Each structure stands twice: as structure tokens, then as C-alpha cells.
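Colleague: my questions concern the predicted model and sequence given below.
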Amino acid sequence: MSLYFDNEKLFDAEGHLTDAGLYALKDGTLDDLGALEAAEHLSFCDYCLLRYTALIEAAPEAMKQPMRDLIPQVQSLMRLRSFRIMTNRYVSAAAAVVLGFVLWGAVSTFGLPDVLTAQQPTTPHERFGTKFSTAVNGFYKSLDDTFKSFTLTAENGLDQIRAQSIGGSTAKGE
């Protein structure tokens, strides 16, 4: 004996869901194909939808309540998905950085083709770590030079403002 409702008895001669078919849908005893056919029929047949809604509303209040609280499970899934999304973003960014360094190292190690560069290296290729260290040190040196230049410009500007204010106050006093 099958646990599922017979799909041949799902619809009557007029094409509407039978009462037994509605009960099978409510009880969950339809197989996947029967449930799909019944759901599709309810999406466009107002008569059967009203009958199905009345059937559900007539159910005892205990049957309308969920068997268990789904909020903790849904919240857990939401936290997991948000963690995966954030992790994927950071992993993608890290992979892009690593790929950039690898390509940079490959180009600097093997050099560009002669078509792209007119100069030939005169020294043997350095190790990647040495080149990386040199590049980082160069970056910090240029950053330090920029800050020194900014500080010097700001101090010169302040000196000019002081000189104008001192010159302006002596001119007023005369």
C-alpha cells in the first residue's frame, strides 16, 4: 500500500480539485508531481483556492501553529550566510592581491619581452624577496619625502603669515 494519494483522483470531471485531493494536499500525502499539479491549479482557480482556504481555516488552532519555533534556525542560517558573504569578499580581495604580487614578481623576474622594452638588464636577476623589500623601502622613503615636503611647505606658509602679521602691526603702529 502506498503512502501517497493517487494522482488519478486529484481532479474531478470538471477539472477542479476533489475534496479528497484537497485533504491530501493539506495533510501532505501528495507526491511531488501531485503537489506541483495542485499548487499550479490553485494559482489560477479561485473556486478551489477558496475551498482550500476554508479547509485550512476550519482546522483546529493547534494545527495552525508550527510544530517548532523556526526563528533560531533561520537566524543561524542568516548568520552563516552573512559570514560566508563577508569571507568570500575578503578571500577574493586577498586572492587579487596575491595574484598581483605573483604577476609583478613574474614580470620582474623574467622581464618584459624585447618588443616592450629597449633596455636589457645588465645585472643578474635578483630574488623576489630582495626586489619586494627594495620596493617597500622605496615606497616608505617616497612617503617620508612627501611628508617632509608637506611639513616644510606648511612651515614656510606659517612663517610668511607671521611675517605679514608682524609687518602689518608695525605699519599700523607708525
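Modeller: In hand now; what should we look at?
Colleague: CA atoms for contacts and neighbours, from now on please.
Modeller: Noted.
Colleague: so how far is the strand or helix carrying D144 from its chain's centroid?
Modeller: For D144, the host element (DSSP states H and E) is helix 128-173. Relative to the mean C-alpha coordinate of its chain, helix 128-173 is positioned 42 Å out (Cα atoms, centre = their mean, to the nearest Å).
Colleague: so for whatever helix or strand Y47 lives in, what gets flagged as buried?
Modeller: Assigned by DSSP H and E, Y47 falls within helix 46-57. If you call a residue buried by 16 or more other Cα atoms under 10 Å, then helix 46-57 has these buried ones: C48, L49, Y52, I56.
Colleague: quick check: of these, which lies closest to L22?
Modeller: Nearest to L22 among the buried residues of helix 46-57 is Y52, at 6.3 Å by Cα to Cα.
Colleague: with L33 as the reference, measure out to the closest one.
Modeller: Distance from Y52 to L33, counting by Cα to Cα, to the nearest Å: 18 Å.
Colleague: hold the first one in mind and look at this next one:
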Amino acid sequence: MSLYFDNEKLFDAEGHLTDEGLYALKDGTLDDLGALEAAEHLSFCDYCLLRYTAMIEAAPDCMKQPMRDLIPQVQNLMRLRSFRIMTNRYVSAAAAVVLGFVMWGAVSTFGLSDVSALTAQQPTAPHERFGTKFSTAVNGFYKSLDDTFKNFTLTAESGLEQMRTKPIGGSTAKGE
């Protein structure tokens, strides 16, 4: 004997869901095809939808309530995720600080021990500001880009000029 409701008894002669079919839908004893057919029918048949909602409203209150409260479980999950996010942020920041101190220690340990030796090797001209260096680099990039486009245009124009002067047959006037 099958646990599922017989799909042949799902609809009556007029094309509406039978009472047994509605109960099977509510109880979950329809197979996948029957549940799909019933759901599709309920999406466009107001008469059967009213009967189905009346059947659900007539159910005892204990069946209308969820089986368990999900709020504590969701709150615990939210706490765990927020803890993970905050932990990841602090661990990343701490790793950056430690790396900075390690690099600082390495430079101070293995770097120049005498600051006067550093100043003796470099010229005493004032240092360029970062903004000036950045502006110079950007201007150089735009100048090289402009030069590239000019060279491309000149090459294309010379190629077009060669195509205009060369005859269509491919032979030149000198060889004839």
C-alpha cells in the first residue's frame, strides 16, 4: 500500500480539487507531481483556494503555531557571525601592527647604524614632495600616451597614403 494519495482522485468531474485532495495537500501526503498540480490549480482557482484557506483556518490553534521557536537559534547564529567578523578585523589589524614592528626592528637592526653616514652619501638638496613626484609621473604617462597615439596616427596616415598611390592591380607603372 502506498503512503501517497492517489492522483486520480485529486480532481472532481468539474475540474476542482476534491475534499480528500485538499486534505492530502494539507497533510503532505501528495507525491511531487500531485503537489505541483494542486499548487498550480490553487494559483488560478479562487473557489478551491477559498476552500483550502477555510480548511486551514478551521485547524486547531496548536497546528497553526510553529513547532519550535527559532528566535534563540537565529540570535545565537547572529552573535557567532558578529564575533567572527570582529575577530577577523582585530586579527588583521594586529598582524599589520606586528609586521610593522618587525620591519621597523629589521631596518633598525640591519640598517645603517650611523645617521651621519646616510646624510654624507646623499646630496643635501631638499626632498621633493610626494605630490610633485606624483604629478610628474602622471604627466609623463599622459605624454607617452599622447606620443603613442601620434605615432599610431602617422602610421595609419602613411598606410592610407600608400594605398591611395598604389594601383589596384598591384603592379607599378615602372615595370610596364
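Modeller: That came in fine, so what should we check first? None of the values given here were measured: they were computed from a predicted structure.
Colleague: tell me the average deviation of the helix or strand just after the helix holding Y47 of structure 1 from structure 2 after fitting.
Modeller: Moving toward the C-terminus from helix 46-57 of structure 1, the next helix or strand (DSSP H and E) is helix 61-64. Mean deviation of helix 61-64 of structure 1 relative to structure 2 after superposition (mean Cα distance after the TM-score superposition for structure 1): 1.1 Å.
Colleague: corresponding residues in structure 2 for helix 61-64 of structure 1?
Modeller: Mapped onto structure 2 using sequence alignment, helix 61-64 of structure 1 covers residues 61-64.
Colleague: return the distance of the matching stretch from the chain's centre.
Modeller: That offset, for stretch 61-64 of structure 2, works out to 41 Å (Cα atoms, centre = their mean).
Colleague: same question for stretch 158-174 of structure 1.
Modeller: Chain-centre distance of stretch 158-174 of structure 1: 59 Å, with Cα atoms, centre = their mean.
Colleague: ok, now stretch 120-131 of structure 2?
Modeller: Centre-to-centre, stretch 120-131 of structure 2 and its host chain are 46 Å apart (Cα atoms, centre = their mean).
Colleague: now swap in stretch 31-50 of structure 2 and tell me
Modeller: With Cα atoms, centre = their mean as the basis, the mean position of stretch 31-50 of structure 2 lies at 36 Å from the chain mean.
Colleague: buried sites along it?
Modeller: Neighbour counts over stretch 31-50 of structure 2 (16+ other Cα under 10 Å) mark D31, G34, A35, E37, A38, H41, L42, C48, L49 as buried.
Colleague: surely the second one touches K9?
Modeller: No: taking Cα atoms under 8 Å as the definition, G34 of structure 2 is not a contact partner of K9, at 10.1 Å.
Colleague: mean deviation, stretch 143-152 of structure 2 versus structure 1?
Modeller: When structure 1 is overlaid, stretch 143-152 of structure 2 sits 33.2 Å from its aligned residues on average, using mean Cα distance after the TM-score superposition for structure 1.
Colleague: what range in structure 1 does that stretch sit on?
Modeller: Against structure 1, stretch 143-152 of structure 2 falls on residues 141-150 (sequence alignment).
Colleague: what residues does that stretch touch?
Modeller: Here stretch 141-150 of structure 1 makes contact (Cα atoms under 8 Å, 6 or more residues apart in numbering) with no residue beyond itself.
Colleague: re earlier: of the buried residues of stretch 31-50 of structure 2, closest to R84 of structure 2?
Modeller: The nearest member of these to R84 of structure 2, counting by Cα to Cα, is A35 at 41.2 Å.
Colleague: how far off centre is stretch 59-76 of structure 2?
Modeller: Counting by Cα atoms, centre = their mean, stretch 59-76 of structure 2 comes out at 33 Å from the chain centroid.
Colleague: how long is that stretch end to end?
Modeller: Termini of stretch 59-76 of structure 2 sit 32 Å apart (Cα to Cα).
Colleague: S76 of structure 1 corresponds to which position in structure 2?
Modeller: By sequence alignment, S76 of structure 1 lines up with N76 in structure 2.
Colleague: please, which helix or strand holds that match?
Modeller: Using DSSP H and E, N76 of structure 2 sits within helix 71-110.
Colleague: report the buried residues of that helix.
Modeller: Under 16+ other Cα under 10 Å, helix 71-110 of structure 2 has no buried positions.
Colleague: check the mean deviation of that helix from structure 1.
Modeller: Helix 71-110 of structure 2, aligned to structure 1 and superposed, deviates on average by 14.2 Å (mean Cα distance after the TM-score superposition for structure 1).
Colleague: contacts only, for A24 of structure 1.
Modeller: F5, L30.
Colleague: Three-state assignment for it, please.
Modeller: helix (DSSP: H, G, I helix; E, B strand; the rest coil).
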